[in-house]
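> With the input below, show me the fold.
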Amino acid sequence: MTTWTGGTGEGVPQGIVPAGPQGIVPMVIETGARGERAFDIYSLLLKERIIFLGTPINDQIANLVVAQLLYLDREDPDKDISLYISSPGGVITSGLAIYDTIQLIRADVSTICVGMAASMATVLLCAGAAGKRYALPNSTIHMHQAMGGAQGQAADIEIAAREILRLQEIIRGILSRHSGQPVEKVARDMDRDYYLTADQAKEYGIVDEVLAGPEGESDASAA
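Okay, here's the model as predicted:
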């Protein structure tokens, strides 16, 4: 398993759902013609075409995000999907499943960084539709080289090392393509922990605007 994680450097075990306090999910009551209906907050956001990625990324989280993207694209491919990201990163292959789905579907995916987008989460932030990638003013964006581990026979360790280097080249290519930075610069910057503020991420090409107020009011509109 190859992970690409943020500040803690901790990998995310596959098949485990990382979360905050268990069972604490706000419920929202909506009143309509048929009476009151209760929604958990994430289902209500999904109705508004908003997906929230607020955990480390593993296979199970990727399956959930991919399923929501496919559902919303089927519902209306002409309406944007908003993907809010606050994640330290995680398993590269899981993140690439989300990335490929974003590129596959017809609906534009707008990405918004809240808090931190690190490692694989930075790739997803950068992969949003051109002109529709945002960060909140105090967000932190982070990149570094891929992390992984292997044990066993020397030949197997060599195979694992080649695979992690292959995945790292994929990540560099994606970041270069979506940011407009030369792949050589991306490779140099990723060689060690590389932190950016929201404004620096805009200058780098990872996001297009820094949101300074209600959604839609960016630093550009405030100027």
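> For the rest of this, base every contact and every neighbour count on C-alpha atoms.
OK.
> And the helices in the protein?
41-47, 59-75, 92-104, 120-126, 154-179, 183-190, 198-204, 219-222 (DSSP state H).
> Tabulate those (CSV), appending distance to Glu30.
Shown next, in CSV, are the helices of the chain (distance: least, CA to CA, whole Å):
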stretch, distance to Glu30
helix 41-47, 10
helix 59-75, 21
helix 92-104, 30
helix 120-126, 31
helix 154-179, 39
helix 183-190, 46
helix 198-204, 35
helix 219-222, 33
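> Between the ones you listed, which one is closest to Leu136.
helix 198-204 (6.8 Å; CA to CA).
> longest strand anywhere in this protein?
As assigned by DSSP state E, the longest strand anywhere in the chain is strand 109-118.
> So what touches it?
Applying CA atoms under 8 Å, 6 or more residues apart in numbering, the contact partners of strand 109-118 are 5-7, 80-89, 102, 124-129, 132-136, 138-143.
> and if you look at stretch 22-30?
By CA under 8 Å, 6+ apart, stretch 22-30 touches 36-41, 44.
> hang on, the earlier thing: deepest-packed of the helices of the chain, please.
Most buried of the helices of the chain, by mean neighbour count (mean count of other CA atoms under 10 Å): helix 120-126, with a mean of 28.
> helices or strands up against it?
strand 81-87, strand 89-91, helix 92-104, strand 109-118, strand 140-143, helix 154-179 (3 or more CA pairs under 8 Å, 6 or more residues apart in numbering; DSSP states H and E).
> swap the cut-off to 7 Å and go again
Judged by 3 or more CA pairs under 7 Å, 6 or more residues apart in numbering; DSSP states H and E, helix 120-126 is in contact with strand 89-91, helix 92-104, strand 109-118, strand 140-143, helix 154-179.
> out of these, which comes closest to Asn63?
helix 92-104 (8.2 Å).
> How far does the closest one sit from its chain's centre?
9 Å (CA atoms, centre = their mean, to the nearest Å).
> Now do it against helix 59-75, angle only.
Orientation of helix 92-104 against helix 59-75 (axes from the mean of the first three to the mean of the last three CA atoms, to 10 degrees) gives an angle of 10 degrees.
> So which other helices or strands are in contact with helix 92-104?
Partner elements for helix 92-104 (3+ CA pairs under 7 Å, 6+ apart): strand 2-5, helix 59-75, helix 120-126.
> I'd like the ones you listed written out as CSV, with distance to Leu211 added.
Below are those laid out as CSV (distance: least, CA to CA, whole Å):
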stretch, distance to Leu211
strand 2-5, 25
helix 59-75, 23
helix 120-126, 14
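> another one to check against the first:
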Amino acid sequence: MQTSLRAGGAPRTGGAPQSAGRGSSRRPACECSALAAQHSRRRPQRVQQPPTGVLDHASSSRMRLAPLNAQRRSPVIAPDISIGSGQDQTFVDLNNYLLRQRIVFLSGYVNDKLATQIVGSLLALEAMDEEAEIRVYINSPGGQPYSILGVVDTMQAIKPPIKTVALGACYSYASLLVAAGTKGRRYSMKNTRLMMTQPMGGSQGDIYQIAATVAELNAIYQLIARYYMKFTGMSADDVERATNRDTFMTPEEAKQAGLIDDLIRGDGGRDYTSPPAMVRQLEDLGFVDRLTGGILNTGREF
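A predicted model of the protein is given here:
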């Protein structure tokens, strides 16, 4: 019994051997297999190519930025802190250790997840001691209005006094969190930047949906404006002027606006009001002209 291949590639058994002559329409099995393999090698697998232009550039950018994005998404490993000594020694993570010291560190964009952690920490510290101070360090670009208002309401509702310290950048509604601390206990580091603004949003749909979104944005703005007036003593007109556009402030300006009560300088009382010699030279336009002219007159090629 011999085996041959049909046109579809299925094996066929039985029958007389096929002739390999010129008039024969079939080939031996080994020859068909070789031709099929050669044909498959000639036909490369089709790969979906990205369109040229902007999308191609965007895909290449994603490929270049993939390692950086993966690094950004990698979790930050918090160090363990040793507590006690000898047989009583134990290790706790950094956040747990700070919480035991009644310190809450609020960092990053405030969404529902972060707001839940902050609110839970404040409620737990109140349950431990209703009189001891809670210190809240804030370094945030802002967040969702509802999440921010939830944290502010909790800060106002609990009994312990709250000391707020602004560091890094406290933009948008993060400045409201700083101002929500207990009066007389609101501080800022000397190089912190603060900013006040108003809520933003967008909508699509029919006129009724857009009107509902505008009404909700206005309601949120009214809540935030009333909180700013309550915490800072600013008038409604002052709050409106400060939030019509992004208003950036130094700690000194934030103190004048009533967002904070004092600064934490941490410079040991040294005077940094006069700039160093190099800064004074750069401020002298004549020095810059002389410097560039000297470089050009050397005849060197850079």
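> Now the TM-score, please.
The TM-score (TM-score structural alignment, normalised by the length of the first structure) is 0.84; 198 aligned residues with a CA RMSD of 1.8 Å.
> give me the stretch of the second structure that the longest strand of the first structure matches.
Per TM-score structural alignment, the counterpart of strand 109-118 of the first structure in the second structure is residues 162-171.
> Which residue range of the first structure does the helix or strand containing Gln38 of the second structure align onto?
Using DSSP states H and E, Gln38 of the second structure sits within helix 29-42. On the first structure, no counterpart of helix 29-42 of the second structure exists by TM-score structural alignment.
> Outside of that helix itself, which residues are in contact with it?
Helix 29-42 of the second structure is contacted from outside by 4-5, using CA atoms under 7 Å, 6 or more residues apart in numbering.
> Flag every buried residue along that helix.
If you call a residue buried by 16 or more other CA atoms under 10 Å, then helix 29-42 of the second structure has these buried ones: 29, 32.
> how many neighbours does the aligned partner of Asp129 of the second structure in the first structure have?
Using TM-score structural alignment, the equivalent of Asp129 of the second structure in the first structure is Asp76. Per other CA atoms under 10 Å, the neighbour tally for Asp76 of the first structure reads 13.
> check contacts around the nearest residue to Asp76 of the first structure once chain neighbours are set aside.
Excluding its sequence neighbours, the residue lying closest to Asp76 of the first structure (CA to CA, 6 or more residues apart in numbering) is Ala107, at 7.5 Å. Counting by CA under 7 Å, 6+ apart, Ala107 of the first structure touches 73, 77-81.
> let's see it at 6 Å
By CA atoms under 6 Å, 6 or more residues apart in numbering, the contact list for Ala107 of the first structure reads 73, 77-78, 80.
> Same question for Tyr194 of the first structure.
142-143.
> From Asn58 of the first structure, how far out is it?
Distance from Tyr194 of the first structure to Asn58 of the first structure, counting by CA to CA, to the nearest Å: 22 Å.
> same thing with Phe52 of the first structure?
From Phe52 of the first structure to Asn58 of the first structure the distance is 15 Å (CA to CA).
> Who has more neighbours out of those two?
Neighbours were counted for Phe52 of the first structure and for Asn58 using other CA under 10 Å; Asn58 has more, 24 against 17.
> Alignment lookup: Gly202 of the second structure to the first structure.
Per TM-score structural alignment, Gly202 of the second structure is aligned with Gly149.
> now Ser59 of the second structure
So, by TM-score structural alignment, Ser59 of the second structure is left unmatched.
> tally of neighbours for Ser59 of the second structure?
For Ser59 of the second structure, using other CA under 10 Å, the count is 13.
> State the distance from it to Arg185 of the second structure.
The separation that Ser59 of the second structure has from Arg185 of the second structure, given CA to CA, amounts to 50 Å.
> What of Leu223 of the second structure?
Counting by CA to CA, the gap from Leu223 of the second structure to Arg185 of the second structure is 23 Å.
> Same question for Asn244 of the second structure.
28 Å.
> Looking at these two now, which is surrounded by more residues?
Comparing Asn244 of the second structure with Arg185 by other CA under 10 Å, the one with more neighbours is Arg185, at 19 against 12.
> which residue in the first structure lines up with that one?
Match for Arg185 of the second structure (TM-score structural alignment): Lys132.
> do the same with Tyr146 of the second structure
Checking TM-score structural alignment: Tyr146 of the second structure goes with Thr93.
> contacting residues for Gly205 of the first structure?
Ser179.
> Give the aligned equivalent of it in the second structure.
Match for Gly205 of the first structure (TM-score structural alignment): Gly258.
> what's the answer for Asp59 of the first structure, then?
By TM-score structural alignment, Asp59 of the first structure lines up with Asp112.
> Nearest residue to its match in space, please, no chain neighbours.
Ser147 (5.5 Å).
> do you know how far that neighbour is from Val279 of the second structure?
43 Å.
> Which positions in stretch 178-191 of the second structure come out as buried?
178-183, 185-190.
> In TSV, list those along with distance to Ile83 of the second structure.
Output for those, formatted as TSV (distance: CA to CA, whole Å):
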residue	distance to Ile83 of the second structure
Val178	31
Ala179	34
Ala180	33
Gly181	30
Thr182	31
Lys183	33
Arg185	29
Arg186	30
Tyr187	29
Ser188	30
Met189	29
Lys190	32
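> Which ones among those residues map onto strands?
Short answer: those in strands (DSSP E) are 186-189.
> With adjacent residues omitted, what lies nearest to the aligned partner of Val183 of the first structure in the second structure?
With TM-score structural alignment defining the correspondence, Val183 of the first structure maps onto Ala236 in the second structure. Among residues not flanking Ala236 of the second structure along the chain, Met229 sits closest, at 6.8 Å (CA to CA, 6+ apart).
> for Arg193 of the second structure, same thing?
Nearest non-adjacent residue to Arg193 of the second structure, counting by CA to CA, 6+ apart: Ala169, 4.8 Å away.
> Could you report the separation of the one you found from Leu194 of the second structure?
6 Å.
> of the two, who's got more company?
Set Ala169 of the second structure next to Leu194 and count neighbours by other CA under 10 Å: Leu194 wins out with 29 against 21.
> What residues does the more buried one make contact with?
169-171, 248-249.
> again, only this time at 10 Å
139-141, 166-176, 178, 188, 247-251, 253-254, 259 (CA atoms under 10 Å, 6 or more residues apart in numbering).
> next one: Ser235 of the second structure
Neighbouring residues of Ser235 of the second structure by CA under 10 Å, 6+ apart: 225-226, 228-229, 241.
> Between which two of those residues is the distance greatest?
Arg226 and Arg241 (14.0 Å).
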